[in-house]
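Asks: model the structure of this input:
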Amino acid sequence: MNPTARTLDHSTDFLPYRIEAVHPPAQAPEWGEWLRELGFIPGEKVMLMARAPGGDPLVVRVGSSTFALRRAEAACIEVVQLAEAAVPA
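Replies: So this is what the prediction gives:
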């Protein structure tokens, strides 16, 4: 894992991230294909939009789509934070 990377479930709400990799768990390898089909592919921009009470599920925007992911699914997605856009003066 990239030293500046984290998993999507540990990302900060409303900050932009880029997907680095998807690492499905050994007990559920089909999650990798399913997440790719939804658009969770390396290079794609992603943002955590909300967390339900208790932290599960998470509301995640990838591209122009929004999904609810279980925390375990979001933990499979390795991301790096993108530089925040500068606010014009």
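
Asks: only C-alpha atoms from now on, for both contacts and neighbour counts.
Replies: Fine.

Asks: could you pull out the strands for the protein?
Replies: 6-7, 17-22, 45-51, 58-62, 65-69, 77-81 (DSSP state E).

Asks: I have a second one here; can you model it like the first so I can compare?
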Amino acid sequence: MTLRNAGVGQTVTVSKITGVGAIKRRIMDMGLTKGTSVYVRKVAPLGDPIEVTVRGYELSLRKADAELIEVQ
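Replies: Okay, the predicted model is just below:
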């Protein structure tokens, strides 16, 4: 399952980041690393962006970026 598929109010754990190169580095720099808990706060009406809470701060992600983050 990817972060894009996680439901609002759900807490998930990052298991893998499938992106490569600069995109993977940018996602990891935002604090989304393997083993990190992520709480899905909101999803915009059209599904983009997704607002999550990670490591104590709010973060907005595009659907394309959320699709690269595998969670459990």
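
Asks: nearest to Trp34 of structure 1, of the strands of structure 1?
Replies: strand 17-22 (10.6 Å; C-alpha to C-alpha).

Asks: other SSEs contacting the closest one?
Replies: Secondary-structure packing of strand 17-22 of structure 1 (3 or more C-alpha pairs under 8 Å, 6 or more residues apart in numbering; DSSP states H and E): strand 45-51, strand 77-81.

Asks: now, of these, which is deepest in the fold?
Replies: Of all these, strand 77-81 carries the top mean neighbour count, a mean of 23, counting by mean count of other C-alpha atoms under 10 Å.

Asks: that one vs strand 45-51, what angle?
Replies: Going by axes from the mean of the first three to the mean of the last three C-alpha atoms, to 10 degrees, strand 77-81 of structure 1 is angled at 100 degrees with respect to strand 45-51.
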